[in-house]
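>>> Provided below for reference: sequence and predicted model.
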Amino acid sequence: MGNRQSQTDVILIGAGIMSATLGVLLKELAPDWNITVFEKLSKAGEESSNEWNNAGTGHAALCELNYTTEKPDGSIDISKAISVNEQFQVSLQFWSYLVRNNLIEKPEDFIMPLPHMSMVQGEENIAFLKKRFEALSNNPLFEGMEFSEDPKILEQWMPLIMEDRDHNDKIAATKIDHGTDVNFGALTRMLFEHLQKDDTVTVNYNHLVEDVKRTEDGLWEVKVRDTKGNILAYHTAKFVFLGGGGGSLHLLQKSGIPEGKRIGGFPVSGLFMVCNNPDVVEQHHAKVYGKAKVGAPPMSVPHLDTRFIDNKKSLLFGPFAGFSPKFLKTGSMFDLITSVKPDNIVTMLAAGAKNFPLTKYLIQQVMLSKEQRMEELREFIPNAKSEDWDLLVAGQRVQVIKDTETGGKGTLQFGTELVTAEDGSIAALLGASPGASTAVQVMLNLLERCFPEQMKEWEPKIKEMVPSYGMSLMENPDLLQEVKEEANKTLHLDQNDNSTSDILQRA
């Protein structure tokens, strides 16, 4: 074991979709900056970004019912849905720029056009879905959304779900054709392949970051262990991004910045059922989201998903929530307990007291047998056979716990959280869904917070990459139409030109 020291401009910790996105943005904006990446696993996109560790939904609030809530007066609040949709449009614009400029190739290897549907049962839920449809369908961001309670139409939209269903079942659905399935693992690998072609970028796999601390001259020193050779090294940089998924919380705490105080994390694991029968897989072509059960976290909204992974069509159902004290799938059983610090223990205890129903729900989910999981699947596919489905362990997500004005002490945050130091020298990305889908917008927010002095100089280039930057697409329908047409063409998302077989043959 030996010690080495080196200095760079930017250090990115974690080789997932967030670090990949930030790295590519910075290379376009500041091509002469040196970037060093540290990843503890052997290649990029192997944790939360991996295609088997997330649902692969291009989150645009087209089908996810948890982004629209019913107000006390019965009206539907669509503000979150608008925000999530606009953020995904930013991602589409950036990916389109990358393909157009040959920075990445073959978009069909990471994104596919796929209808997004919401499906509910029972009169009360149908009434909610109809009000949601009426609130969204006149908005330009949700143009083309359809609603139906007609069994014949629903049989056309989702034949597998309607087959052998009891005719007395009250069921309704919305459908919008311009949804997407996104392979974030493949996209992450593409972005890192592009970055590694640049002499100013160094990507180090099998390197575990053990500590982050401020030096006397204002730089950040990162203590890194090469796990292959057990070699310890110290690297300094002007800016550090903590993008290691659930592992970011511990590093944020070690940084000692005030903004990281009184923040805790609660890990939730996920399981999916994967169909092993090709005949069943071929009968479904959509992402169909239902309603979360009472007490379930938003990430546990049940959905039946067509997926495209390794140029093959797959069918997944889930997720079933579970509990593990690990903050990463490849983490430690001590992650949760070691994240409890003197400054966040009151926050953590308050969260535990507030979220007893969630704890009870997670325990129930962990105890489910395969047959009990099949019964939940049969709410979507009435004739589902146990032998056609296998269980897959998906990724770990760490939900942020912090004190908020609206929620008080120990509020569980279901979403993506960006924490930055006051001087912008270090930033951490915490949280879960919509996560990867909004990576570009989140990283643009990071640039605004951490590099305010450069933003005026960078703005023209940012607008070249993301034409809608600084504007609301909902309030500029002509621009929305323009960027959507460009993205559809460049990313091969035009419905008229894309049958599943054609896309898979091209891929």
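Thanks, I have the structure now.
>>> all contacts plus neighbour counts: C-alpha atoms, from now on.
OK.
>>> quick one: neighbours of residue 146, just the number.
15 (other Cα atoms under 10 Å).
>>> what's the answer for residue 388, then?
Residue 388 - counted by other Cα under 10 Å - has 15 other residues nearby.
>>> next one: residue 399
25.
>>> correct me if wrong: it contacts residue 413.
Yes - between residue 399 and residue 413 there is a contact under Cα atoms under 8 Å: 6.1 Å.
>>> list residues touching both of the two?
By Cα atoms under 8 Å, 6 or more residues apart in numbering, residue 399 and residue 413 have these common neighbours: residue 431.
>>> let's bring in a second one:
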Amino acid sequence: MIVSESVDVALIGGGVMSATLGALLKELQPDWKIVVFERLGDVAQESSNAWNNAGTGHAALCELNYMPNPDDPSKAVGINERFQVSRQLWSSFIDRGILDSADTFINSTPHMTFVQGEKDVEYLRKRYETLREQPLFAGIEYSEDSRVINQWAPLLMQKRRKGEPFAATRVPAGTDVDFGAITRQLFDHLKANGAELRLNHEVKKLSKKKDGTWDVRYRHRVGGAPGTVNARFVFVGAGGWAIKLLQSAKIPEIKGYGVFPIGGQFLKTSNPDIVKKHQAKVYSQAAVGAPPMSVPHLDTRMVDGEASLMFGPFATFSPKFLKTGRWIDIVQQVRFSNILSMLKVGATNLSLVRYLVSELMKGRAKKVDSLREFMPTADGADWELIQAGQRAQVMKGGKLQFGTEVVASADGSIAGLLGASPGASTTVSIMTDLLAKCFPEHIGDWESTLRELIPSHGSSLNDDPARAAEITGTSAEKLGIRA
């Protein structure tokens, strides 16, 4: 085996996770040599692509699955804190010329929740009463008045049947985010500052050497030429592909993990007469057995300067871990260390199985019927069905986990990210946590720069109302969004 070169950092995967980590390291340690491997012909083609996700700046403003107990706001507050960290870094990156103007990737879009039926109305009322006391949710509004909700989102109320109770919450400070644009801009910055981006390069295996470094073995997908790079640190930000590479690295920390792939589809319209009547992201309750990523929502999207609406997602199933993955992905992950856990997940999540079967049996007409539960006046002729990205939900300890999880070796020389939502919205805090875990010998020297980039770094905004108002107001001004 011939090792052609040595680098400080190897980033595997051309998505927002690798882009954010690379951009942070470039600010913290500009002399380090960074190489990025992406198996496709461009970056941001999988989960980070604008049409492979809902673009929600996940801040728990509207997502009910982040607060199943209406009296306990802890998880919702935690996710909002993490999104505020992302907003601060994006603001700093604009000041430093790392990101382009804010309107190229983020736009104000109110976040709403809409529910029907006495049980859900009561739940939403309690949730509102709890969240309104939290500084980071100070702007939340609540109404059961059809006239008010009609002002917030007319498409929800037109020709709706009377009689059934309904309610809605609204937070004007919500956002729509194009994570694909952020990813491309960060990689452009990395390339301009000495990092090497190798497209069409598929990493095949990771091997640890006696000196603690890693040989990253890859193959060029055009022509098939192999190669190896030696790296002091490896980050695997490859979506569902991450488990395969972490297993190839044979780190003990990956034992017991498995992933379950779930795909999705959206109905989309760019009809300007419809789009102009709805400026919000409106979430509701998930169906029984549905994973959190399948919570139905009607969203305003802004991609490449064009506004559109998306409704969904509708769950699909493929054994692939990526949209461009392989049909044998789900089988290739099986090990003696995780097979019992995976079988237990299947046996204890029959409601999820039933939900997926019911979703797979839905034809286009049934999907339009689901849209009409949100938008009674919907005409199927105005909407097209698009395929969204693949998500790989974490299986561990016999349980199906929803969220993101960093798996790192004990010595911190390699780390990877598993899981999905809230994912991209909380990328920055995930990466700052990773820096502390994997680079303990450097983090002390980096703290001052991190606080310059992220003023709230190391503190809780929700515990300090005045500080929360100051920092969220500053980032809102720099990003050109509602405070």
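Right, received. Where do you want to start? What you see is a predicted model, and the numbers here were worked out from it, not measured in a lab.
>>> TM-score of the superposed pair?
Here the superposed chains carry a TM-score of 0.99, computed using TM-score structural alignment, normalised by the length of the second structure; 483 aligned residues with a Cα RMSD of 1.1 Å.
>>> which parts of the stretch 351-483 of the second structure are helices?
364-374, 427-438, 440-453, 465-479 (DSSP state H, counting those that start in this stretch).
>>> the stretch 1-150 of the second structure too?
16-28, 74-95, 118-131, 146-152.
>>> what's the mean distance for the third one versus the first structure?
Spelled out, that is helix 118-131 of the second structure. Taking mean Cα distance after the TM-score superposition for the first structure, the mean distance separating helix 118-131 of the second structure from the aligned residues in the first structure is 0.2 Å.
>>> against the first structure, where does that helix fall?
Counting by TM-score structural alignment, helix 118-131 of the second structure pairs with residues 123-136 of the first structure.
>>> only the buried residues of the matching stretch, if you could.
Going by neighbour count (16 or more other Cα atoms under 10 Å), the buried part of stretch 123-136 of the first structure is 125-126, 128-130, 132-133, 135-136.
>>> quick one on the thing from earlier: any chance of the helices of the stretch 1-150 of the second structure in TSV, plus distance to residue 363 of the second structure?
Formatted as TSV, the helices of the stretch 1-150 of the second structure follow (distance: least, Cα to Cα, whole Å):
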stretch	distance to residue 363 of the second structure
helix 16-28	33
helix 74-95	34
helix 118-131	28
helix 146-152	30
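>>> which one of these lies closest to residue 424 of the second structure?
helix 16-28 (6.7 Å; Cα to Cα).
>>> so the closest one versus helix 74-95, what angle?
Interaxial angle of helix 16-28 of the second structure relative to helix 74-95 (axes from the mean of the first three to the mean of the last three Cα atoms, to 10 degrees): 50 degrees.
>>> ok, and for helix 16-28 of the second structure, which residues are buried?
Per 16+ other Cα under 10 Å, helix 16-28 of the second structure contains these buried residues: 16-26, 28.
>>> likewise stretch 299-306 of the second structure?
Under 16+ other Cα under 10 Å, the buried positions of stretch 299-306 of the second structure are 299-303.
>>> do stretch 376-392 of the second structure as well
For stretch 376-392 of the second structure, by 16+ other Cα under 10 Å, it's 376, 378, 380, 383, 385, 387-392.
>>> what range in the first structure matches that stretch?
Counting by TM-score structural alignment, stretch 376-392 of the second structure sits on residues 382-398 of the first structure.
>>> for stretch 31-46 of the second structure, same thing?
Going by TM-score structural alignment: stretch 31-46 of the second structure matches residues 32-47.
>>> contacts for that stretch next, please.
With Cα under 8 Å, 6+ apart as the criterion, stretch 32-47 of the first structure contacts 8-17, 23, 26-27, 53, 184-186, 188-189, 192, 200-209, 227, 245, 328-330, 395.
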